[in-house]
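**Student:** show me how the following folds:
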Amino acid sequence: MKLGKAAFELADLRAEQEREAGILAARSKLAGTGSIECVECGTPIDVARRIALPSASRCVDCARCEEHRNRLFGRAG
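**Tutor:** As a prediction, the model looks like this:
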């Protein structure tokens, strides 16, 4: 099956829209309010972490574990 130039342009436009949506979702997530205590283990989140990442909802250890699980199972953030 032959695809015309319009089909490729439409695919490029769709890919760009998906990238933009992903960027907006990430920005929105980062702009959110985090937690004082980790949602996973309940320990207080270090002040330096909350300053560096105000949207943090997990302590460093639990965030590392979550990132590791996401890499293993192919999930995005």
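**Student:** from now on I want contacts and neighbour counts done on CA atoms only, so please keep to that.
**Tutor:** OK.
**Student:** the protein: helices as residue ranges?
**Tutor:** Ranges of helices within the chain are 5-31, 47-52, 60-73, based on DSSP state H.
**Student:** chain center to the longest one, what's the gap?
**Tutor:** Computed by C-alpha atoms, centre = their mean, to the nearest Å, the separation of helix 5-31 from the middle of its chain amounts to 15 Å.
**Student:** mind listing what's buried along that helix?
**Tutor:** Within helix 5-31, not a single residue qualifies as buried, counting by 16 or more other C-alpha atoms under 10 Å.
**Student:** of all the helices of the chain, which one is nearest residue 38?
**Tutor:** Closest to residue 38 of those is helix 60-73 (C-alpha to C-alpha; 7.9 Å).
**Student:** another sequence for comparison is provided below:
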Amino acid sequence: MATGWAGDGAVQDQIDATVKDGIQRARSRLPSGPGLSHCEECEAAIPEARRRAIPGVRVCVACQEARDRDAAFCGYNRRGSKDSQLR
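**Tutor:** As a prediction, the model looks like this:
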């Protein structure tokens, strides 16, 4: 339910745009180029199926999981806070 000057689908359009931005940001962080046959961190062999599924992969699953756990989310909502959307 949009109010004021916003159109009827404005809230859903904003949600869709936020999801699209998130997908683009995630895709931009994917590796590209030639991949490795062994992990650059622990030297374990990277399975052929993983190399085919993720072109340019440079780390094994275990090391990638560790990276994902350690990564801090640093995204921000450039469209404003939830409170500003409800006013």
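**Student:** can you put the helices of structure 1 in a markdown table and add distance to residue 39 of structure 1?
**Tutor:** A markdown table is the format used below for the helices of structure 1 (distance: least, C-alpha to C-alpha, whole Å):
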| stretch | distance to residue 39 of structure 1 |
| --- | --- |
| helix 5-31 | 16 |
| helix 47-52 | 14 |
| helix 60-73 | 9 |
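**Student:** so which of those helices is nearest residue 41 of structure 1?
**Tutor:** helix 60-73 (7.4 Å).
**Student:** and that closest one, what other elements does it pack with?
**Tutor:** Of the remaining helices and strands, none touches helix 60-73 of structure 1 by 3 or more C-alpha pairs under 8 Å, 6 or more residues apart in numbering; DSSP states H and E.
**Student:** any idea how far that helix is from the chain center?
**Tutor:** On C-alpha atoms, centre = their mean, the centre of helix 60-73 of structure 1 falls 12 Å from the chain's centre.
**Student:** same deal with stretch 64-75 of structure 2?
**Tutor:** Using C-alpha atoms, centre = their mean, the offset of stretch 64-75 of structure 2 from its chain centre is 11 Å.
**Student:** with stretch 45-57 of structure 1 instead?
**Tutor:** 16 Å.
**Student:** so which bits of that stretch are buried?
**Tutor:** 45, 50, 54-57.
**Student:** can you redo these as a markdown table with distance to residue 63 of structure 1?
**Tutor:** What follows is the buried residues of stretch 45-57 of structure 1, written out as a markdown table (distance: C-alpha to C-alpha, whole Å):
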| residue | distance to residue 63 of structure 1 |
| --- | --- |
| 45 | 11 |
| 50 | 13 |
| 54 | 14 |
| 55 | 12 |
| 56 | 9 |
| 57 | 8 |
